[in-house]
Structures are given as C-alpha cells and as structure tokens.
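>>> here is a sequence together with a model predicted from it:
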Amino acid sequence: MVLAKRLPARPTRSTWFAPARRAPLRTLQREAEACLENPVAQFLVASLDGLVLLLDRHRQVLAVNAPVQALVGASAEALLGRRPGEVFGCVHAEEGPGGCGTSRACAHCGAVLAILEGQRTGRPARSECLLMLRSGDTTQCAEFEIAVNPLRVGRHELQAVLLHDVSPTKRRDALERLFFHDIANLMQGIRGWTDLLCAGDASTPQVADKLARLTSLLDRELHSYRAMVQAEHGNLRPSLREVLPLEILQDVRDLLARHAVGGSRPVLLRAAPAGPIRTDPELLSRVMLNLALNAAEAIRPGEPVTLSVHPVGDRMRFLVHNPGEIPKDIRSQIFLRSFSTKGGSGRGLGTYAVKLFGEKVLGGKVGFTTGPAGTTFWIDLDPLPA
C-alpha cells in the first residue's frame, strides 16, 4: 500500500519522551471508518472552527477537517496515521526515533503535553504550542492554542484535538513588547543626559556626544522593527555590497558598547579573513548585534563577549561566543518567536530576529552550540552571493 510507505518506519530504539508505538495500518483504517460513521465525530470534523484532528491512543491521525487538509496540502487519506507534528511539519518530528512526540524537544511541546495529559486524566486539557515548522527549505514560527477533549467512538478511546492559529496576535504582541521595552530604555538614557545638561552637572560636549550616540541607536532600533515587519511579510530585500568581515565585527563592538548592558562586558575581536564578502552590511550587523546583546545579557559584568569570523567549507561563519551553557530545557525553543527566558519584560525576539534576517533575507544558515566551554551562536553566509 502506498499509504503504508508514507508512515515513518518503526523506531529502532526507545523514545526520548512520549511512547513511540504506532498502530498497524489495518487498525487505523478500521478506527477511521468508525469515526466517519459516528455522528458526533462527523459533527466535530465538519462544524468546529479551527484545525481539527481526531487521534487514536497512539496519537495518530484518524480524521482531519477541511482546513487542515487545505493548510498542509494533503488529503485526509494521506494524513492517516501521522502524528500532529508530522502533519504540520514540525522540525523536531524528524529528530525523534519514533517521529512526533519522541524527540528530546517534545518534552517541552505544549501539544504533546496536552495530549498526554488528556490521555492520563481522561479529561479535557488546554495549552499553548509554539512550533518551528519546515516548508521545503524554509522554516517559520507558528503559535497555536490547543484544546484536547476525550471522545469515545464505539469501543475506541479517541481524542479530538482543536487548534487555533494565534500567530498574528502573538506576532503583534511580541513586536509591541520588544519595541516599547527597547525604546523606553533608550528614551530613559536620553532623558537622563538631558537632565544632567539642564542641571549643569555635565559638560556640553560630553552630553552632546552621549545624546548623539543614543539618538543614533534610537534611529537604528526604529529601522530594525520596520525591517522585521517587512521580512515577516517577505517584502525585505537585502542591499548587497562588498564589505570586510572585520568591519562588521568592529561595528557590532561599537554598537554594543553604547548599550547599557554592553558597557560592563568587554568585547573581544578575533582575527578575521582579509578578503571582502558580498552581503547587506546593515542587516548582518543587526544579526550579530542581536546575538551579542543576548550574549551580554546572559553573562555577569566583567565576563567577555567574543566576536569572530572564519571560513567553513565554501561559506563564511560569523560567531558570537560567551561563557556559560544554555539549560537543556530551553535549547529547542531558542529560535521561537514568542519564547523568552526573561519573563514578561524581556526582549524575547533577539534570536528569532536573527533567524528571520539571517536565513530568510540573507540566505544564510543560523545555529548554535552550547556546553561547559560556553555558548556560541553563528551564521554561515555565502561570501559572494549572486
């Protein structure tokens, strides 16, 4: 059967989180037929507003509604037996030995947690789910509100899963939170130096220099948010020109020194290749600055942030390193748009913006490594793109 070949192969090792076992194809077909004949299941699939999936006890799809089929471009028959992350293209679904729910990252997935809670308690469960979805060679963030409800169809114990895409709302809230947080910080600095000038507690040249730096940062932040909105809508095009890698590192070092968090963290520059690269210097500097700011915020005053660049194969790798290791429970969520380690008042979009600008606009590849020796974020770029 063609469908059987579409299902992931039986795992060769145990799961990292949720059970990996899957139902045989014949069992899935029998349960799917029972769903199609049940009036309650028919009503749920046909009438609920949102994305509806009916799952068996192995978290495998038995039926989906029309919006799901339209979103993923596949028929209900083709989706039979898949798990939710495999339906929508979650990047972590391919990492687990048994597909969706079985990777290390799945331990922090709101969808998997809600489904397992519903199975354990036999009661409705609700959660939020932040996903990084892959479509071809590109990835994008998505945020869902998820409701899981138990459903009995004959002798079959099923679950009705309802997802509402709240990505536009989350995107707006995250941008507003970040915008007002950063602008308020810059305005506080401008007001502070203005008060010193009015009180006569500082020299005019000193204040003029500080105000010029702060207003330059303010203008840069405003351009950054405008560019982020354009990039999310696919309307931002890079302005390519040749630039020396060392110039990018020096620009980021100078910009970081103007930020309050960067002033007490020394910035080290490593030797850079002498030859030029062809890129958008402003966007690349913005990517590296976001990484440098995140690095500075993650360490104690006096600890260094190290900027470097070196060739990796036929690409050029720009790196930002800081002491300290990222906790295991947040590594898989680093590049999600609405995820933040800093609570309600934090920045929350630094690494997401890096992914957005670095991959979607500059055509690079973004990643990180972390361990006892420290944390390094990097972006690989084609040095001479067409």
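Here it is on my side, so go on.

>>> only C-alpha atoms for contact and neighbour calcs from this point on.
OK.

>>> where do the strands sit along the stretch 151-300 of the chain?
156-165, 241-243, 267-269, 277-279 (DSSP state E, counting those that start in this stretch).

>>> I'd like those as CSV, with distance to Ile334 and mean neighbour count appended.
Shown next, in CSV, are the strands of the stretch 151-300 of the chain (distance: least, C-alpha to C-alpha, whole Å; neighbours: other C-alpha atoms under 10 Å):
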stretch, distance to Ile334, mean neighbour count
strand 156-165, 20, 20
strand 241-243, 29, 14
strand 267-269, 23, 18
strand 277-279, 25, 21
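
>>> for Phe335, which of those is the nearest?
strand 156-165 (18.4 Å; C-alpha to C-alpha).

>>> and Ala272, how far from Leu246?
Noted for Ala272: a distance of 6 Å to Leu246, by C-alpha to C-alpha, to the nearest Å.

>>> the more surrounded of the two?
Remark: of Ala272 and Leu246, Leu246 carries more neighbours, 20 against 17, as counted by other C-alpha atoms under 10 Å.

>>> so for Leu196, which of the strands of the stretch 151-300 of the chain sits nearest?
The nearest among the strands of the stretch 151-300 of the chain, by C-alpha to C-alpha, is strand 267-269 at 28.3 Å.

>>> which outside residues touch that closest one?
249-250, 253, 304-308 (C-alpha atoms under 8 Å, 6 or more residues apart in numbering).

>>> now do stretch 341-352
174-175, 177-178, 181-182, 290-291, 294, 334-340.

>>> highest neighbour count among those residues?
Arg337 (27 neighbours).

>>> what's the helix or strand for the closest residue in space to that one that isn't next to it in sequence?
Residue nearest to Arg337 in three dimensions, not counting chain neighbours: Tyr352, with 5.2 Å by C-alpha to C-alpha, 6 or more residues apart in numbering. Assessed by DSSP states H and E, Tyr352 sits inside helix 350-355.

>>> below is an additional structure, to be compared with the one above:
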Amino acid sequence: MNTKQRLTSREPFEKVLKSKVEISRIEYISDILSSMSSIVCILNDKNQIVFLNDTLLERYNIDLEEQVLGVRPGEMFNCVNAKNSTGGCGTTEKCEYCGAKRAFDRAWEEKEKVIHECKITSQKEEEVFQLDLEVTATPIQFDKEYLIVSINDITEQKRKVLLERIFFHDIMNIAGSLSGVLELLPVLEQKEKEEYLGIAGSLTEQIIDEIKGQQQMIKAESGELIPNYQMIEIEALLKKLADQIRCHNVSLERGIDLINQARLDKIYSDQTLLIRVLINMVKNAMEAIPKGDRIVLKAKDTDDYLRFSVHNDTFIPHDIQMQIFQRSYSTKGDNRGVGTYSMKLLGEKYLEGSVGFTSTEKEGTTFFIDLPTNKLATVS
C-alpha cells in the first residue's frame, strides 16, 4: 500500500476499537508502554491511533476513546495543517515536508525504525504555538502490521538553544563591527572621526536593540509580553527603519527605497514591536538580494488596514515557502531561523495584525504586515 492509498480512507471506529482490544490482550504491552515517559502510540496502516500509553492522557487530561482513538497524530496535537477538508493529517501539500509523516512513510516502506524531528504549528481555540517533536516510528507485527510511534516533546530544548545561538551570533557580529570602528579612530582625521563615532553610536544602539529583542522574544513565547500602544508617525517610522538598516552589515552595497502611499499620518500600535517585525522583514530581504540591488519598504492603507510591506526581486523556492514561519526553519544555517517566526508571533499575537508573504518568479517576494486601522477611532 503506497502513501496515497494509506491516507485516502480511514478504518471505521468499530475496527479501531477492535484493534485496541486485541492489542491490549498482548501480555505486558500496556505495562511496558505505560512505563515510558514519552508519548507512545500504535498506528494502524491508515496512520490512525489504535493504542496509546497514559503519558498524553494524564498530561493533557484527554479522554482516550472520545478524543484520540481513530485520529492521526497531527490531529491529536491540533496541527493547523490537519484541519482541512482534504482528509486531515498527512494529506495537505505542507504535510509533505512534515518530519512525522516522513518518519511514518519511511518506516512503512523500508520496514525499519526511523527517527525524524518534526515541527508543528498547533492551534487550540484562539491559542497558536509551536511544537518541536522527536518522532520515532518502528514497524511491528501483531495480528497485522502496525507502527509503534514514540513522541518526545523537545520544544523547550530547541527553543532555548535556537534563541541563544541567534542572540550570540548577532551580538558577536555587531560587536566585531564596533571593535573595528573603534580601532580605526586613532588614525583618522577629525572629520572622519566624527563620522565614525556616529557609526559607533549606531552599532551600540544595535547591540542594545538585540538585547531588548531577545528579552521580547522570551516574554512573547511565554505569554508575558505586554504591548505598549501609542500613536506612531508613519513617515518618521519609515525613516527610522531605513537609518537603522543602513548601519547593519546586511546592507553593505545594498540599497533601500522608501515609499509612503498611506493617506493616514499615524497608526496606533506598539512602536518597539512593530520595528522588530519590520526590521526582520528588511534584513531578510537584504540577505536575499545580490550586492548592488535594492529593496522597497512601503506603507499603504485601505479603509480597514494599513499595510507595511518589504519587497525584493528574488523568488523563494516552493518547498521553502511551505515551511516559512516555522520556528527554527531557515535556509541560512544553524544560527538562523527565528526571523520569520518572530514576525508572525509578534505581528499577529501582540500587534493584532496579519503577517504574510507572496513570492513568484515574475514578481519577486513581498513580506507584509496588515495592521487594523479601527484602533485609531478609540484614541482619536
């Protein structure tokens, strides 16, 4: 049975329940699985859960028969991609890049144990959060073929390592630039000294901004971040962003054009968080273009929202588009992977906006955040 055939249909609940009863009769199986600290489930050949140890049930107060039996693992974790009309977990285009699905597919095909890490965007009611899981799938034969799947939640471990790597990587880069500027000062003419002191000041501000940004991300992920809303002048904000990025190493021999087409003069939002979102968009755009090219930072409003957008002429390959906004996913190496994730987290959860992107070979790539303008009515 190939993957497509495996996922196009499901066994009825009566058959799932029968499988559970038959497995539970196997001597010591319940005791062995219950002794494990990780989540362990057994899947039938449709990737449906037919047996589960107590770890998940106790941790989340879940009812086995009503909420778990017969569902697929992504549905158990409330994966946003599993909430679709095409057949649920494993059936969407984005599912093709899921580590759990890859583990299941390989285990079925190769009849051997497979381990994969899996990133899930989980949504329960209005709460959206990222999960990092280590999934081990092992084929086993009882009355028929099954997969024993062990799931370890490594979210906190991955989050901590990622944020620390990125923080120290960026701080070292900026500190290195600052050190280079200060070393030059003694041999410069007075006029040049004033210019380089200004650059040193900007680099110092960047270090402070990185520290603040790290604090913001820690608070944001723990739900402790409290936005500080205020009136922000749109034109001044665009110029501030341009000034900040010109002193950053990603802008070396690259340019930025500002276009303000907004009819509004001001927007009511949190300036620090909004700058953080837009700086990440600008840095990503700068890193994507060759030296000599330019990006466009634009503000434009409609009757309902103000859109800030950042455009460059490059195209994001389709497989990468499918995974953007996942924490720790990056094409730039181990020290990256939080930029697009933080855009989404800060922009939507704390600024109450909508963050997205478009990318085509003809038009290039545009990241944007749409901020509701109805908040202005409450403060004007």
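Structure's in. What do you need? In this text, all values refer to a predicted model and were calculated from it rather than measured experimentally.

>>> could I get the TM-score for this pair?
The TM-score (TM-score structural alignment, normalised by the length of the second structure) is 0.92; 371 aligned residues with a C-alpha RMSD of 2.1 Å.

>>> circling back: so where is the helix holding Tyr352 of the first structure in the second structure?
The aligned range for helix 350-355 of the first structure in the second structure is 339-344, by TM-score structural alignment.

>>> check the contacts of stretch 341-352 of the first structure against Ala34 of the first structure and report the nearest one.
Nearest to Ala34 of the first structure, judged by C-alpha to C-alpha, of those is Leu336 at 37.9 Å.

>>> now which residue in the second structure aligns to the closest one?
Under TM-score structural alignment, Leu336 of the first structure pairs with Gln326 in the second structure.

>>> now do the SS call for that match.
coil (DSSP: H, G, I helix; E, B strand; the rest coil).

>>> and for the one 4 residues further on?
Secondary structure for Ser330 of the second structure, judged by three-state DSSP, is coil.

>>> wait, what's in contact with it?
So Ser330 of the second structure contacts 324, 336-338 (C-alpha under 8 Å, 6+ apart).

>>> please redo it, this time with the cut-off set to 6 Å
Going by C-alpha atoms under 6 Å, 6 or more residues apart in numbering, Ser330 of the second structure touches 336-337.

>>> quick check: it vs Gly87 of the second structure, distance?
29 Å.

>>> ok, and the closest non-adjacent residue to the aligned partner of Leu236 of the first structure in the second structure?
Under the alignment (TM-score structural alignment), Leu236 of the first structure pairs with Leu225 in the second structure. Spatial nearest neighbour of Leu225 of the second structure, excluding adjacent residues (C-alpha to C-alpha, 6+ apart): Lys219 at 4.9 Å.

>>> so what's Pro304 of the first structure closest to, chain neighbours aside?
Counting by C-alpha to C-alpha, 6+ apart, the residue nearest Pro304 of the first structure is Pro266, at 4.8 Å.

>>> what does the one you found correspond to in the second structure?
By TM-score structural alignment, Pro266 of the first structure lines up with Gly255.

>>> give the burial count for its match, as a bare number.
16.

>>> my guess is it contacts Arg294. True?
Yes - Gly255 of the second structure is within contact range of Arg294, at 4.3 Å (criterion: C-alpha atoms under 6 Å).

>>> one step back: list the contacts of the match of Leu336 of the first structure.
Per C-alpha under 6 Å, 6+ apart, neighbours of Gln326 of the second structure: Tyr341.

>>> before we move on, which element is the equivalent of Leu54 of the first structure over in the second structure in?
Aligned by TM-score structural alignment, Leu54 of the first structure pairs with Ile42 of the second structure. Assigned by DSSP H and E, Ile42 of the second structure belongs to strand 39-43.

>>> which residues does the next helix or strand after that strand contact?
Heading C-terminal from strand 39-43 of the second structure, the first helix or strand you meet, by DSSP H and E, is strand 49-52. Residues outside strand 49-52 of the second structure that contact it (C-alpha under 6 Å, 6+ apart): 16, 20, 40-43, 69-72.

>>> hey, where'd the helices end up in the stretch 51-200 of the first structure?
66-72, 76-79, 84-88, 110-121, 167-199 (DSSP state H, counting those that start in this stretch).

>>> tell me the buried residues in the first one?
Translated: helix 66-72 of the first structure. Across helix 66-72 of the first structure, burial judged by 16 or more other C-alpha atoms under 10 Å covers 66, 68-69.

>>> swap in the longest one?
Of the residues in helix 167-199 of the first structure, those buried under the neighbour-count criterion (16+ other C-alpha under 10 Å) are 167, 170-171, 174-175, 177-179, 182-183, 186, 189-190, 193-194, 197.

>>> quick one: what's aligned to Leu283 of the first structure in the second structure?
Match for Leu283 of the first structure (TM-score structural alignment): Leu273.

>>> sorry, slip of the keys, the one I care about is Pro39 of the first structure.
Per TM-score structural alignment, Pro39 of the first structure is aligned with Glu27.

>>> pretty sure that match is in a helix, no?
No - in this structure, Glu27 of the second structure is coil, not part of a helix, as judged by three-state DSSP.

>>> tell me how far it lies from Val149 of the second structure.
19 Å.

>>> cool, Leu252 of the second structure as well?
48 Å.

>>> what's the answer for Phe142 of the second structure, then?
In terms of C-alpha to C-alpha, Phe142 of the second structure sits 15 Å off from Val149 of the second structure.

>>> also Phe104 of the second structure?
9 Å.

>>> and Asn78 of the second structure, what's its match in the first structure?
Asn78 of the second structure maps onto Gly89 in the first structure, by TM-score structural alignment.

>>> hmm, Arg134 and its match touching each other?
Yes - contact between Gly89 of the first structure and Arg134 holds when scored by C-alpha under 6 Å: they sit 5.3 Å apart.

>>> more neighbours: the two, which one.
Gly89 (19 against 15).

>>> if I pick the more buried one, what's in contact with it?
With C-alpha under 6 Å, 6+ apart, Gly89 of the first structure has these contacts: 133-134.

>>> let's go with 8 Å and repeat that
133-135.
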